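Visitor: What follows is a predicted protein model with its sequence.
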Amino acid sequence: MQPDAFDTALSKATTPDDAYAALMALTRARVPARLFTIMTVDLDAMEARRAFTSHPEAYPTSGTKPIEMNDWFARVVTDGEVFVAQTLAEIAQVFPDHALIGSLGCGAVVNLPVVRGGTVGATVNILDAEGSYPPEVVAEAEALISFAARALDRIAALQA
């Protein structure tokens, strides 16, 4: 999917899933992404919610989980920095569900913080096989942050 196709799909989105699916299609056209999820972040409630997933059986969108104040949270949510892990061992250091991630054939991750209203309101989580994210691919993934922000703006408009 090219950016103008994303714009068209986003303008035609009538549900949040339509907007998220357009972002997933654009992402998969630019970077390897076996697993694609979006987590919304509610700092007031200290909860995260999976708003979209490419694998609903393994990672359903139902429910919330408490935000853990760890190094990953400080880096991605507090500091708004991209997080990259190239191996499942690196993923295991920050994600307790690393065994499930590995069972899906994933061993590398890029987490993109999406800022809304001056704070990180969501993360886009892109996972694929170990070693899938060398610097040039990470740069391509980082370029998706502005598209993710536009998708979240469209979703906010749909829910208004």
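Guide: Perfect, I can see it now.

Visitor: from here on, contacts and neighbour counts on C-alpha atoms
Guide: Fine.

Visitor: From residue 155, how far out is residue 15?
Guide: The gap separating residue 15 from residue 155 is 7 Å, by CA to CA, to the nearest Å.

Visitor: so the most centrally placed residue in the chain is in which element?
Guide: In the chain, the residue lying closest to the centroid (CA atoms, centre = their mean) is residue 124, at 1.4 Å. Using DSSP states H and E, the element containing residue 124 is strand 119-128.

Visitor: Contacts for that strand next, please.
Guide: 32-42, 77-78, 80, 105-115, 148 (CA atoms under 8 Å, 6 or more residues apart in numbering).

Visitor: This protein: helices as residue ranges?
Guide: Secondary structure of the chain (DSSP state H): helices located at 3-12, 16-30, 71-73, 88-92, 98-103, 135-142, 145-159.

Visitor: wait, which of those is closest to residue 47?
Guide: Across the helices of the chain, residue 47 has its closest neighbour in helix 71-73 (11.9 Å, CA to CA).

Visitor: putting a second one here so we can go through both:
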Amino acid sequence: MTTELPPALIALARAAASEADPRAVFRAAEAANAALLGHRLFTILFVVPGGAEVERVHSSDPVAYPLTGRKHMGPTPWGDLVLKQGRTWLGNGMDDIRWAFYDHETIARLGCAACINIPVREGGEVVGTLNILDAADSYTERDVATAEVIGGFLPGALRRAATLAAAAARD
């Protein structure tokens, strides 16, 4: 049996295996997501050591969500679910978005009311999150599985991005 894989997913696999620059992997992940699921906002964050904050290392909208922007996740129900338990989260409506995110008004202004959050794990440890947002009711559980495949290519790039950010902070 031969399975035809989407070209964007193949490109992501190749970037994850060969690119030293994590930004190239993040761009390939965004392109794969655009081809397979679509989005209005696509961000990738790594978990800052200590686990109370996440730092944005990729954004499809750097004006609304700039790079290196940090979010204090603290003890929130969303943080417990995604960051601590390592479970995916699917929200499909503004009630869900308000439950999960303090910046829900910014998200709404972008026309987003659906969200998939994928905990990116390496060796069982959550090292970051993949965050995909679009209009209300844009995503299904089947889409979550596709997003999990995309997220599966990101741990190495997230580790490299975290190392680069830590080195820059020391300089």
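Guide: Right, received. Where do you want to start? This one's a predicted model, so the numbers in the text were calculated from it and none came from an experiment.

Visitor: Quick TM-score on the pair, please.
Guide: Here the TM-score for the pair of chains, by TM-score structural alignment, normalised by the length of the first structure, is 0.86; 158 aligned residues with a CA RMSD of 2.3 Å.

Visitor: Narrow the contacts of strand 119-128 of the first structure to just the buried residues.
Guide: 32-33, 35-42, 77, 80, 106-115, 148 (16 or more other CA atoms under 10 Å).

Visitor: Same list (the helices of the first structure) but as a markdown table, adding distance to residue 52 of the first structure.
Guide: Shown next, in a markdown table, are the helices of the first structure (distance: least, CA to CA, whole Å):
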| stretch | distance to residue 52 of the first structure |
| --- | --- |
| helix 3-12 | 15 |
| helix 16-30 | 7 |
| helix 71-73 | 19 |
| helix 88-92 | 20 |
| helix 98-103 | 16 |
| helix 135-142 | 18 |
| helix 145-159 | 12 |
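
Visitor: picking up where we left off before, now, the contacts of strand 119-128 of the first structure that are in strands?
Guide: 35-42, 108-115 (DSSP state E).

Visitor: Which stretch among the helices of the first structure is buried most, on average?
Guide: helix 16-30 (a mean of 20; mean count of other CA atoms under 10 Å).

Visitor: circling back to that earlier point, now do the same for the residue nearest to the centre of the first structure: its match in the second structure.
Guide: In the second structure, residue 124 of the first structure lines up with residue 130, judged by TM-score structural alignment.

Visitor: Make sure residue 8 of the second structure is actually in contact with residue 30.
Guide: No. Using CA atoms under 8 Å, residue 8 of the second structure makes no contact with residue 30, being 9.4 Å away.

Visitor: just to revisit the earlier point, state the pair within the ones in strands among the contacts of strand 119-128 of the first structure that is farthest apart.
Guide: 42 and 108 (25.6 Å).

Visitor: so what corresponds to residue 70 of the first structure in the second structure?
Guide: Aligned partner of residue 70 of the first structure by TM-score structural alignment: residue 76.

Visitor: I meant residue 99 of the first structure, not that one.
Guide: Match for residue 99 of the first structure (TM-score structural alignment): residue 105.
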